[in-house]
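Asks: Pasted the sequence and its predicted model underneath.
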Amino acid sequence: MTDNFEALGRALPQIIDGVLMTLQLTAGGALLAFVVAIGLGLLARFDNILLRGIARTIIELFRGTSLLVQLFFIFFVMPLPPFNIEIPAVLAGTIALGLNYGAYGAEVVRGSINSVDAGQWEATTALSMSRSQRMWRVIFPQAWVLMIPSLNNLLIQLLKGTAVVYLITIVDLTAELNKLRVQTDVFFAYTLGLLIYFAIAYALTLAMNALETRAKHRLGQGGKWRDTITTTPIPDMKGAGQAA
């Protein structure tokens, strides 16, 4: 065991670099996934059948194919004819993660918007709000509260999905753990990996729970942040009727 910790001490700078790379991929992928989810989720609700069809096609394409295949396609196939687009490994990983999880997020966005009480839509019509005012001032803030728990789950899945990017030469946490395994043993290296991934995931969960609590406060639904440490906030739309 002493030898394992000595090897860990020698490998610590590289493991920290791997953690930072994992965080970079998670942040970049999450940002792109959020933009894709909002864009496709709203587009999938359009009355125009062509725009709605394009959104549905993109969503089903990225939901229905493997993240690993998408990653390999972006990194290995895009540089070949007829595309001739060479994409750096980190950017390729970020794009693959963002598009894949963004497609899942689009369904969360669409479903959450559809779940807003029909009375809210009727109220915005009675107030003669424009389509954009209706969405961003009344409907979306209520749907946002409903989205956050599911988006939190996708964020954690995205974090874990970064583990596959080492296959395109990116040295992330998983790659460094594989190196540490050679110097120590399987149990030590991957137990350390479990603890690190858990710590990151739990920190992200607390941040998303705090975001949900803040969103509920804006709707006048109360709730305390400290309650999110041990429990996941349950969306309560009792006060939503006052938002319109």
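Replies: Received it, and whenever you're ready, just let me know what you need.
Asks: Every contact and neighbour count from this point should use C-alpha atoms.
Replies: Noted.
Asks: If you count contacts, what does the helix or strand where residue 36 lies end up packed against?
Replies: Using DSSP states H and E, residue 36 maps to helix 2-43. Using 3 or more C-alpha pairs under 8 Å, 6 or more residues apart in numbering; DSSP states H and E, the elements in contact with helix 2-43 are helix 49-63, helix 89-115, helix 140-161, helix 173-183.
Asks: Figure out which of the ones you listed is closest to residue 209.
Replies: With C-alpha to C-alpha as the criterion, residue 209 lies closest to helix 140-161 of those, at 7.7 Å.
Asks: before we move on, the earlier item: can you say which of the helices and strands packed on helix 2-43 is nearest to residue 189?
Replies: helix 173-183 (5.1 Å).
Asks: between the very next helix or strand once past that closest one and helix 140-161, how big is the angle?
Replies: Next in sequence after helix 173-183, counting helices and strands by DSSP H and E, comes helix 186-218. On the basis of axes from the mean of the first three to the mean of the last three C-alpha atoms, to 10 degrees, helix 186-218 is oriented at 170 degrees to helix 140-161.
Asks: what about versus this one:
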Amino acid sequence: MNTPVLTVPAPALKFDDAGGGAAVLEKPVTVLLGPVTAAGDPVAPSALTGFGFAVVRRRTAGAATEVWDDQGKHWLPDTPASAATPIALAYRVGDPAPWQGMLVAGGATDSAGAPAFAKAAGGYPQYTVRGAFTATGGSPVAGPSSTPFTLVGAADKNLIVVGAGPDESPTDATQIRVLLKNTALQEIGGLVIDRDSPGAAVTIRNAAGASVLLRADGGVEVHPAPGRGVLIAGDLEAERVTYRPAGGGPKRVLS
């Protein structure tokens, strides 16, 4: 007797959207799948020897995908021969999306104790989810993938950031930041103080590319955005001016 081939739908995901398809790391992602069928008929858990959802990640653009092994607590190459154990799904009779599960990324660790899931930097790591089902007497079947998503920290979706540098605490901070973001969560201006023993460097910058740097040695640097200038709307007093002629060549001192 032949075992009917399973048809597994693509998962739908529900999460606290931080913008741009990013889920908040500290909050769960709900995974919902419609009926799994065999020859057009819905399949119940009693007809299966395994059911769950696999989490797949791509760490950087162009990198090979990896799949999370929920039993071994590590990432494996995402190949047909992979023996990764999926995350469990529950079955709700009569629900339009009867297969339901939850991805709790915040606080999850791998077998070495390192964080299993990471906040995105430059759009990666990127994650997808797919159903993983095995009929009694049959082979594992992987369904189509969900829409890709990334992870951000709860504080990352705030339009104002005030505090220590990335991954620093107030007790070990080498940097303090005051940043403003637009509604797309892109930084548009900031004040950053970096420890530069025995002093500190202070940078004021904006999204247009202009910045002012107060160096730890007491020097001051003014950097307009490319193609822009520095306007002084008032009197200018200077002890000495060093400049480079418009036609090029070595710098000169104006006397």
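Replies: Received, thanks. Values in this document were obtained by computation on a predicted structure and should not be read as measured data.
Asks: Got a TM-score for the pair?
Replies: The TM-score (TM-score structural alignment, normalised by the length of structure 1) is 0.23; 103 aligned residues with a C-alpha RMSD of 6.5 Å.
Asks: Need the winner for burial among the helices and strands packed on helix 2-43 of structure 1.
Replies: When the helices and strands packed on helix 2-43 of structure 1 are scored by mean count of other C-alpha atoms under 10 Å, the highest mean neighbour count falls to helix 89-115 (a mean of 23).
Asks: Does anything pack onto it? Which helices or strands?
Replies: The helices and strands touching helix 89-115 of structure 1, judged by 3+ C-alpha pairs under 8 Å, 6+ apart, are helix 2-43, helix 49-63, helix 67-72, helix 140-161.
Asks: about what we covered before: could you check the angle the helix holding residue 36 of structure 1 makes with helix 89-115?
Replies: Using the same axes, to 10 degrees: helix 2-43 of structure 1 against helix 89-115 is 50 degrees.
Asks: Helix 2-43 of structure 1 vs helix 49-63, what angle?
Replies: 170 degrees.
Asks: Tell me which of the helices and strands packed on helix 2-43 of structure 1 sits nearest to residue 33 of structure 1.
Replies: helix 89-115 (3.8 Å).
Asks: Following element in sequence after that closest one, please.
Replies: Downstream of helix 89-115 of structure 1, the next assigned helix or strand under DSSP H and E is helix 118-126.
Asks: quick revisit: with distance to residue 38 of structure 1 added, can I get the helices and strands packed on helix 2-43 of structure 1 in CSV?
Replies: Below are those laid out as CSV (distance: least, C-alpha to C-alpha, whole Å):
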stretch, distance to residue 38 of structure 1
helix 49-63, 11
helix 89-115, 6
helix 140-161, 10
helix 173-183, 29
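Asks: Relative to residue 36 of structure 1, which of those is closest?
Replies: helix 89-115 (5.0 Å).
Asks: Of the helices and strands packed on helix 89-115 of structure 1, which is nearest residue 208 of structure 1?
Replies: helix 140-161 (6.1 Å).
Asks: hmm, who's touching that closest one?
Replies: Identification of contacts with helix 140-161 of structure 1 by C-alpha atoms under 8 Å, 6 or more residues apart in numbering yields 22-23, 26, 29-30, 97, 101, 104-105, 108-109, 112-113, 115-116, 197, 201, 204-205, 208-209, 211-212, 215-216, 219, 232, 235, 237, 240.
Asks: From residue 211 of structure 2, how far out is residue 13 of structure 2?
Replies: Relative to residue 211 of structure 2, residue 13 of structure 2 is positioned 41 Å away (C-alpha to C-alpha, to the nearest Å).
Asks: hang on, I meant residue 150 of structure 2
Replies: According to C-alpha to C-alpha, residue 150 of structure 2 and residue 211 of structure 2 sit 30 Å apart.
Asks: So between these two, which is more surrounded?
Replies: More crowded of residue 150 of structure 2 and residue 211, by other C-alpha atoms under 10 Å: residue 150, with 23 against 18.
Asks: In this structure that one contacts residue 29, no?
Replies: No: if you go by C-alpha atoms under 8 Å, residue 150 of structure 2 and residue 29 don't touch, sitting 11.2 Å apart.
Asks: Please identify every residue contacting each of those two.
Replies: residue 23.
Asks: got the contact list for the residue lying closest to residue 178 of structure 1 once chain neighbours are set aside?
Replies: Nearest in space to residue 178 of structure 1, with sequence neighbours left out and distances taken as C-alpha to C-alpha, 6 or more residues apart in numbering, is residue 189 at 7.5 Å. With contacts defined as C-alpha under 8 Å, 6+ apart, the neighbours of residue 189 of structure 1 are 177, 178, 180, 181.
Asks: Surely the third one touches residue 6?
Replies: It refers to residue 180 of structure 1. No: here residue 180 of structure 1 does not reach residue 6: they are 11.1 Å apart, not a contact under C-alpha under 8 Å.
Asks: other SSEs contacting the one helix or strand residue 31 of structure 2 maps to?
Replies: Following DSSP H and E, one finds residue 31 of structure 2 within strand 29-33. Here strand 29-33 of structure 2 touches strand 12-14, strand 99-103, going by 3+ C-alpha pairs under 8 Å, 6+ apart.
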